[in-house]
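Enquirer: Take a look and give me a structure for this.
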Amino acid sequence: MEKIVSKLLMYGDMPEDTILMQLSKVCKELHSGSYSKEDLTSRVYKQIKRLLILGTSCAFDKNLWHNYLTYLLIMDENPFSLTCEKVGSKDGSVNHFAKSDFKAFKELFDYDFSEIEAALDVDCFSCITNYKAIDKPELMYNGNVSEKVRSLSEELEKTQNEEAFFDCITRFYKEIGVGAFGLNKAFRIHEIQGGRVEFNPINNMDTVVLDDLIGYELQKKKLIANTKAFVEGKKANNVLLFGDSGTGKSTSIKAIVNEFYKDGLRMIEIYKYQFRLLSQLISQIKNRNYKFIIYMDDLSFEEDESDYKFLKAVIEGGVETKPDNILIYATSNRRHLIKETWKDRRDVEQDGDIHRSDTMEEKLSLANRFGVTIGYYKPSRQEYYNIVTELANKENLNISSEELLKEADMWELNHGGISGRCARQFINHMIGEQ
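Expert: Next up, the predicted model:
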């Protein structure tokens, strides 16, 4: 194995603590003839445990070794894989090095562990190459990752040479992508050394779709139209969803990401205290072959906060043009985002019918940077009944309409008033009661 790993070039700069590199070191010591059987066995078991942990978290199945190698190939963001993500497989000198690496990976796929098992008197490799995962879908935090890795792994198993391996991998890079962005829908960020941003996948994102949001048809239509234009490479606008709490603003954003994920849409959630990282974030994703929504939930600023000025410049108005593959979608309970006070009107100048206030204009200008603004308002009593009834029908609740609405009225009186969120919570309560 150590000789095979030493041939890797494009994919050869893996950290020393990766499972593949550690097993390669074990094989090297085994072949040197100078080793402690107990020490090597312990080190092998440690890497097998790591494989099992990865396999459990991603619900890998059948051949964990093949799943692991496939996972490495998918996650490795190198010049070759990133180029394939953008333009697919093109003729070029880099293909020579890539095919050499894929020949090595093909050898790793077909690697015979019988030698190391016999020398150390273990059978763990035979077990992980014929593995039966626990068939519990609810244990899969990210079934999307599992499905893609296992599917590609099975395709690679059937390849006969590095040419077929090359075709299979490059097709995946072009159709799905490479790295975490290729496998996941949504991310949060945190700052790492050097001021760079690290993207952390949100593995348990709500699977809600727009049909689950009852009512608000005009709002959903506007949101879909803007997002559809965006993923198709047409001109689109930043979006502000504003209005009463519990009306479905955040749900709409999650649903739109779920619906357009297959078209290359990804979401990055960012909090107000992270606005200083926006420029670095944008620089790291602007050349990727995805469409990114930078999502800001419950966006608002108090009177004494000035971060909105930085956000305003980043959205539109800075020296550098915002990349075409990035939009900002925000939700807020405030239409104008920034708290206004009566003292903002002290600098009003009046001249006939002309009214001007520099302070007020400064505060209103942030909301104006969003080309699409969509209002979400509390439903009427009848709309609330409609939401409750449709949700109850979807959940097949066994209760009469009269009793359902009576219970819904009693629920909303004690749970914040009429809203879509209140209706959803009420239905969840009813499901738990049955």
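Enquirer: From here on, just use CA atoms for contacts and neighbour counts.
Expert: OK.
Enquirer: In a helix, residue 60, correct?
Expert: No - using DSSP: H, G, I helix; E, B strand; the rest coil, the assignment for residue 60 is coil, not a helix.
Enquirer: Next, the second sequence, to be compared with the first:
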Amino acid sequence: MNQNLNYYYLIYQEISSLLLYQSIFNDEVGRAFLKLLKTIYSRHETDVNFHCLTAYSHWFKVLAFQGISWQDHLINKILLDNNPFSQQVQIMTLQNLPNALIEASKHDLSILNTLYNLPLEAISQWVKQSANVPFSPLVVQLDNSNNTFLHQSDNWENCLEELAQYYRQQGTGIFAEYKALKWQDSQLIGISHPDPIKLNELVGYEAQKDTLIKNTKMLLSGYSALNVLLYGSRGSGKSSLVKGLLNEYSSQGLRLIEVNKSQLHNLPLIVDQVRNIPQKFIMFVDDLSFEEDNDGFKALKVVLEGSVTAKAKNVVVYATSNRRHLIREFFADRPRPSDADEIHNWDTVQEKLSFSDRFGLTLTFEPANQDIYLNIVHHLAQQLNINLPLEELEFKAKQWATKYNGRSGRTARQFIDFLQGELIMDN
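Expert: Reported below is the predicted structural model:
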């Protein structure tokens, strides 16, 4: 067999010898690449090797579906990989890791560096030789969109310290791949397209925003941060503010886990899954309230106040609600002069009314008056470069608020989105 084809077989052998990063080839692109290497080697001297052509086509197709280059794909997989090195280096310095783990990492990075440098034109030529056809398969080289330290280095064995720092800040596996997650079917799953709202898009409640930002920075710095209840009128931007924090600080290791009210009984379990992970987590509960003293109430109380198990220092709960008192109180809850009533009924009432006090911070979002509403409208219009005379813009905004959902940040956003589309269509 041609010496060049033997070289590709040696590459396949090297991939098989990976010690820590084997899972890089467990996805569809990786499996297609390994199959291609196998079929390049297994050929007859005179017959057309259709399997080789098919394998190349499949590898090309799965790469095209991802829309990234082979080099970008390889580096992304390295940065996400969950293995003994990427796990342990998050909780201890590189110098304190076992030497065997360091050497295994260097061994694997050297092999992966070789794969990164394989020119696609050469792969096409080897496929031509192996398939015994007179043409070379098409090569389409996508630009590398990443510019990480691995892209910039000629020798990945020298990148261990930078790789370790990346794992410490961004995590591995699902916590590196996704900045927003949710609890579903008794496990954490990633949210592929989280709300892209940014903090600089939110105006009108500056004091509340500044306080929440400061508390979040304390969490990211490793200090004791407080659980926060964001209470106030609908459409005031409470949920958007929490989501904006994620988009602002995810690069510093902040992650958000969305927990529905119906899943609150799982909250202690979720916290236990992330308490030993270096990233910092916001447990986000939107529109929080309880109809009665249920399991979700008890589970949230445990997370807020702690139990025999120590509170997780890397986790806070940020909850939004339209109700100051999170548990509905009925007149039937109040003491009545009846022997059948609970003896300490007022204690039960106070337990319900004081539940919101268990949050360390309560930020109140009052209904937007006209000045706040118009200020939000001006801000959003400026960001989207909507150039209408001020009087016309304000007149339209007031009409919209009167006709639809009243004055709020949400109404202002809906108005501006509609206005932008209307102006574009009119032009």
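Enquirer: What's the TM-score once they're superposed?
Expert: In this superposition the chains share a TM-score of 0.84, using TM-score structural alignment, normalised by the length of structure 2; 398 aligned residues with a C-alpha RMSD of 2.7 Å.
Enquirer: how much space between the residue most central in space within structure 1 and residue 202 of structure 1?
Expert: By C-alpha atoms, centre = their mean, structure 1 has its centre lying nearest to residue 186, at 2.0 Å. Distance from residue 186 of structure 1 to residue 202 of structure 1, counting by C-alpha to C-alpha, to the nearest Å: 5 Å.
Enquirer: now the strands for structure 2?
Expert: Here structure 2 has its strands, by DSSP state E, at 180-184, 187-190, 228-232, 254-258, 280-285, 315-321, 361-365.
Enquirer: Next up, the contacts around the corresponding residue of structure 1 for residue 172 of structure 2.
Expert: In structure 1, residue 172 of structure 2 lines up with residue 178, judged by TM-score structural alignment. Contacts of residue 178 of structure 1 were listed using C-alpha atoms under 8 Å, 6 or more residues apart in numbering, and they are 74-77, 81-82, 85.
Enquirer: Relative to residue 285 of structure 1, which of those residues is nearest.
Expert: The shortest approach to residue 285 of structure 1 among the contacts of residue 178 of structure 1 belongs to residue 82, at 11.8 Å (C-alpha to C-alpha).
Enquirer: ok so, going back, can you tell me how far the match of residue 172 of structure 2 is from residue 202 of structure 1?
Expert: 17 Å.
Enquirer: again with residue 389 of structure 1
Expert: 32 Å.
Enquirer: Neighbour count for those two, which is higher?
Expert: residue 389 (20 against 17; other C-alpha atoms under 10 Å).
Enquirer: what's the matching residue for that one over in structure 2?
Expert: Residue 389 of structure 1 maps onto residue 378 in structure 2, by TM-score structural alignment.
Enquirer: swap in residue 254 of structure 1?
Expert: So residue 254 of structure 1 corresponds to residue 243, using TM-score structural alignment.
Enquirer: got it, and residue 426 of structure 1?
Expert: By TM-score structural alignment, residue 426 of structure 1 lines up with residue 415.
Enquirer: likewise residue 223 of structure 1?
Expert: For residue 223 of structure 1, the residue aligned by TM-score structural alignment is residue 212.
Enquirer: From residue 165 of structure 2, how far out is that match?
Expert: 27 Å.
Enquirer: out of those two, which sits in the busier spot?
Expert: Counted by other C-alpha under 10 Å, residue 212 of structure 2 and residue 165 do not tie: residue 212 has more neighbours, with 22 against 16.
Enquirer: any idea how far the more buried one lies from residue 182 of structure 2?
Expert: Residue 212 of structure 2 is 22 Å from residue 182 of structure 2, by C-alpha to C-alpha.
Enquirer: and if you look at residue 137 of structure 2?
Expert: 43 Å.
Enquirer: Kindly report the same for residue 290 of structure 2.
Expert: Taken as C-alpha to C-alpha, the span from residue 290 of structure 2 to residue 182 of structure 2 is 21 Å.
Enquirer: for residue 112 of structure 2, same thing?
Expert: 33 Å.
Enquirer: between those two, who's got more neighbours?
Expert: residue 112 (21 against 18).
Enquirer: Just give me the match in structure 1 for the more buried one.
Expert: Match for residue 112 of structure 2 (TM-score structural alignment): residue 105.
Enquirer: Pull the number of nearby residues for the match of residue 426 of structure 1.
Expert: 21.
Enquirer: doesn't residue 397 make contact with it?
Expert: Yes - at 6.7 Å, residue 415 of structure 2 counts as touching residue 397 under the criterion of C-alpha atoms under 8 Å.
Enquirer: can you give me the helices in the stretch 301-434 of structure 1?
Expert: Ranges of helices in the stretch 301-434 of structure 1, per DSSP state H, counting those that start in this stretch, are 307-315, 358-368, 381-394, 401-413, 420-433.
Enquirer: Serialize those to JSON lines and add fields for distance to residue 40 of structure 1.
Expert: Shown next, in JSON lines, are those (distance: least, C-alpha to C-alpha, whole Å):
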{"stretch": "helix 307-315", "distance to residue 40 of structure 1": "54"}
{"stretch": "helix 358-368", "distance to residue 40 of structure 1": "62"}
{"stretch": "helix 381-394", "distance to residue 40 of structure 1": "56"}
{"stretch": "helix 401-413", "distance to residue 40 of structure 1": "63"}
{"stretch": "helix 420-433", "distance to residue 40 of structure 1": "52"}
